[in-house]
Each structure stands twice: as structure tokens, then as C-alpha cells.
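Engineer: only geometry, no sequence info:
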């Protein structure tokens, strides 16, 4: 039986996923509500698949994916997201997640996605795959695509209203390093303050309103 660790900061969402997975004969061996907890519990629980929400307080899902794979390069991770953008799937798959699934997908696709990832195969829901293909054909790139991986993480945290000190603590960086990333993010995105960064993120669907 495939062992699954659920990572989502909403208890009701985890309950729904647990029921769907149980119906499909998967074993949910743990539930946590943050990326930090996922990294802490992973060595003890030893799941076959980690189902990771991307939009969580603290380090968030994308950073948690990076840290889990640093712990265990063979970790198999399915990223879940409510975002409709193309930047998040590109970033998290590049970071090493095997699968990406939009939360709007049909319920039965969760079992299919976990099955694929558990066997080491890549999985992407049809809507995300189409969006990525169209964006590539049209050259419709998000301005956030110009950011490095660390700059993107800082940008998303800032857009959600986090302070430099909070970001530094969450990402294990010094405030001065975060400040340097912030300067580069503003330069690349043509923003002068945090409010403008939030507007850019909202306009491109990188955060939820």
C-alpha cells in the first residue's frame, strides 16, 4: 500500500484529500500544516509520496520541496496548487517535484497523480499542461520568469505581505541578503514598493486575492 504524507495548512482540505486517498486504497501516514513540519516529519514517517500544497505560511511549499529533496534526493513529491499561473508549475517541477495538480482538478485525478508519482513517473493535470504549452508557443512569459529561484521565493513572500525580517527567518537568510534580493526583484519587475509587487503577483495569478 502506498504511504502518503499530506501537507496543507487547511484541515478541511486535508480531510477531503484523506478521504479520497482512503477510497483509492492509499495509506495516509501523516498530516502536517506547514513546509517546516513536513521537513521535520519526513524522516520519521518515510512516506512513498508527499502531497504538498504550495500556498502555506512560513517557508511555503516550493521551499519545502527544495528542502525535502536536499534531505532525500529520492523523495517523490506531488505539488498541489490553487494557482492558475504557469510560473509555479515550472518552478516546482524544476525544483524536483515529480507531479503538479491544480486543486480545481476532478477528484479522481488525485489518485491517478499519486499513483504515477509513487511509481516515479511525472504527472501534470491536463489544464496545467495545456497552459504551459500555450504560454511557450505564444511567448507569454510572466515577468516573474526573469527572477532567480531565491528571488522568486522572496518575491512571493513579499507579495503576501511578509516583512523582510519574517522572510529572513523563514528562509534562513540574513535580513541584508533578503534586502539584496528585494532590490533585484524591484529592479527586474519595475516595482518601487511592496504594494506594487503585490499587484504584479495578483495580475499574473501568482498569489490569491
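Structural biologist: On my side now, so go ahead. What you see is a predicted model; the values in this text were computed from it and never measured.

Engineer: CA atoms for contacts and neighbours, from now on please.
Structural biologist: OK.

Engineer: For this structure, just list every one of the strands.
Structural biologist: 3-7, 27-32, 49-53, 77-81, 99-102, 123-124 (DSSP state E).

Engineer: Quick one: closest of these to residue 20.
Structural biologist: strand 27-32 (10.4 Å; Cα to Cα).

Engineer: what about residue 195, neighbour count?
Structural biologist: 14 (other Cα atoms under 10 Å).

Engineer: Not including adjacent chain positions, what is the nearest residue to it?
Structural biologist: residue 159 (7.5 Å; Cα to Cα, 6 or more residues apart in numbering).

Engineer: for stretch 180-189, the distance to its chain's centre please.
Structural biologist: With Cα atoms, centre = their mean, to the nearest Å as the basis, stretch 180-189 stands 21 Å off its chain's centre.

Engineer: ditto for stretch 48-55
Structural biologist: 8 Å.

Engineer: what's it in contact with?
Structural biologist: 2-9, 60-62, 65, 75-82, 114, 117-118 (Cα atoms under 8 Å, 6 or more residues apart in numbering).

Engineer: Pull the number of nearby residues for the spatially closest residue to residue 89 that is not a sequence neighbour.
Structural biologist: Nearest residue to residue 89 in three dimensions, chain neighbours excluded: residue 100, at 6.3 Å (Cα to Cα, 6+ apart). For residue 100, the neighbour count with other Cα under 10 Å is 27.

Engineer: residues contacting residue 100?
Structural biologist: Per Cα under 8 Å, 6+ apart, neighbours of residue 100: 78-81, 89, 93, 123-125.

Engineer: before we go on, here's another structure to hold up against the first:
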């Protein structure tokens, strides 16, 4: 029996994963809804693999991934996220994830992904694999950004929400939002998603 740790702050997602896995194979399942809880469960249970959401409160998913791999370099992590930007997918794979699945993919694909990762393979949906194959990185000149703007941009690239960034930097939510607006103007970007993409392309999310 293979053991799987599901890390997601939405219990309805955890419940859905449990239902799917109960029908798709013989798994011992554990769960965590925060990063700190995930580290405790991981140390206690030493699961065969981890299903990890990128949008955990308090700590960016990529940071959680890196810490898990620091504790166990052989850890098999499948990212299961609402984010479908191929640049974030590439960053997760570079950080050591063994697969990436979005919450918009077909439910049965989760079983396929888990089996592939447990077998030692890297799993991506066909559509995501195609997007990664044609994606090119074109870092350009960075306009002059202030130290605060760079800090906010780096944390955006790590997957933190605006409120989490405010708490991490010890500033107000309004200050973070205004800083994002200023950066969008400087960089000629339309929205926060494009800011995140820019942070990753410029290798600021490390």
C-alpha cells in the first residue's frame, strides 16, 4: 500500500481527492491544510508521495516544495493547483516537483498522475506539455524598481497572495496593492498574473 499526503487548504478538495483515490487504488491517505501541518505530517509519516497545492496560506507553495525536498531529496511531489500558467509549471519542475496537474483537468487524470509519479515518472497533462514545449523565455531589460517593489515582485513569483505579502513584509495590504499598481505601470503589464509571469521569467522568484 502506497501512502499519500494531500496538502490543500480547502477541505472540499481534500475530500474530493480522497473519494477519487478510494476508487482508483489502494492508498493510505494523510492530509494537511497548512504548510506547518504538512511538515509535521511529512516528518511523522514519511509518505511515498505528496499532492501539494501552490496556494497555501502563510507560505508560498514553491517554498513548501523546496523545504520538503531539503528534508527528503527523494520526496515525490505532485503539484495540484488552480494556476495553469506554463511558466509557473516550469518553475515548479525546476524546483523539483515530479508532476503538475491543474484543478481544471479531468478528475480521473489525478489517478493517472499519481500512478506515474509513484512509478518514478514526471507527469504533465498533454496540453500543459505542449505549452511548455513551445514556451520560450525572453528576459528583457528591467526598469528601475525600488527595493520594496522587488521584494513584492519576488514574493508574487513565489505564489503568495497580496495579504500574505503584506504580513511577510510587515506593511499594509493597501501598500502592497499600490506597489503592484506602480509596477504594472512601470512594466506595462495589465494584471497581477502578468506580474507573476514577469517575476518568474526574470528569475526573481528564487
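Structural biologist: Thanks, I have the structure now. None of these values were measured; they are calculated from a predicted model.

Engineer: Can you give me the TM-score here?
Structural biologist: Laid over one another, the chains give 0.74 as their TM-score (TM-score structural alignment, normalised by the length of the second structure), with 179 aligned residues with a Cα RMSD of 3.2 Å.

Engineer: just to revisit the earlier point, switch the strands of the first structure over to CSV; also include distance to residue 39 of the first structure.
Structural biologist: Below are the strands of the first structure laid out as CSV (distance: least, Cα to Cα, whole Å):
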stretch, distance to residue 39 of the first structure
strand 3-7, 10
strand 27-32, 10
strand 49-53, 10
strand 77-81, 12
strand 99-102, 18
strand 123-124, 22
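
Engineer: if we can go back for a sec, any idea how far the residue nearest to residue 89 of the first structure lies from residue 185 of the first structure?
Structural biologist: The gap separating residue 100 of the first structure from residue 185 of the first structure is 26 Å, by Cα to Cα, to the nearest Å.

Engineer: Likewise for residue 83 of the first structure?
Structural biologist: For residue 83 of the first structure relative to residue 185 of the first structure (Cα to Cα), the value is 21 Å.

Engineer: what does residue 73 of the first structure give?
Structural biologist: Residue 73 of the first structure is 29 Å from residue 185 of the first structure, by Cα to Cα.

Engineer: the more surrounded of those two?
Structural biologist: Shown here are residue 73 of the first structure and residue 185; by other Cα under 10 Å, residue 185 has more neighbours (22 against 11).

Engineer: Identify the residues contacting the nearest residue to that one once chain neighbours are set aside.
Structural biologist: The spatially closest residue to residue 185 of the first structure, leaving aside those adjacent along the chain, is residue 151, at 6.3 Å (Cα to Cα, 6+ apart). Neighbour list for residue 151 of the first structure: 181-182, 184-185 [criterion: Cα under 8 Å, 6+ apart].

Engineer: so which of those residues is the most crowded?
Structural biologist: Highest count within the contacts of residue 151 of the first structure by other Cα under 10 Å belongs to residue 185, 22 neighbours.

Engineer: what comes up buried for the longest helix that the first structure contains?
Structural biologist: Ordering each helix of the first structure by length in residues (DSSP state H) puts helix 175-189 first. By neighbour count on 16 or more other Cα atoms under 10 Å, the buried set for helix 175-189 of the first structure is 175, 178-179, 181-182, 184-186, 189.

Engineer: Those into CSV, with extra columns for distance to residue 164 of the first structure?
Structural biologist: Below are the buried residues of helix 175-189 of the first structure laid out as CSV (distance: Cα to Cα, whole Å):
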residue, distance to residue 164 of the first structure
175, 6
178, 6
179, 7
181, 10
182, 9
184, 14
185, 13
186, 14
189, 18
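
Engineer: any idea how far the spatially most central residue of the first structure is from residue 103 of the first structure?
Structural biologist: By Cα atoms, centre = their mean, the first structure has its centre lying nearest to residue 54, at 2.9 Å. From residue 54 of the first structure across to residue 103 of the first structure, the span is 11 Å (Cα to Cα).

Engineer: which neighbours do those two share?
Structural biologist: What both residue 54 of the first structure and residue 103 touch, as defined by Cα under 8 Å, 6+ apart, is the set 80-81.

Engineer: Who are the contact partners of residue 151 of the second structure?
Structural biologist: Contacts of residue 151 of the second structure (Cα under 8 Å, 6+ apart): none.

Engineer: State the distance from it to residue 13 of the second structure.
Structural biologist: Distance from residue 151 of the second structure to residue 13 of the second structure, by Cα to Cα: 31 Å.

Engineer: do residue 199 of the second structure as well
Structural biologist: For residue 199 of the second structure, the distance to residue 13 of the second structure - Cα to Cα - is 28 Å.

Engineer: Leaving out sequence neighbours, find the closest residue to residue 88 of the first structure.
Structural biologist: residue 206 (7.4 Å).

Engineer: Was I right to think that neighbour contacts residue 85?
Structural biologist: Yes: using Cα atoms under 8 Å, residue 206 of the first structure is in contact with residue 85, at 6.1 Å.

Engineer: Specify which residue of those two has the higher count of neighbours.
Structural biologist: Comparing residue 206 of the first structure with residue 85 by other Cα under 10 Å, the one with more neighbours is residue 206, at 25 against 19.
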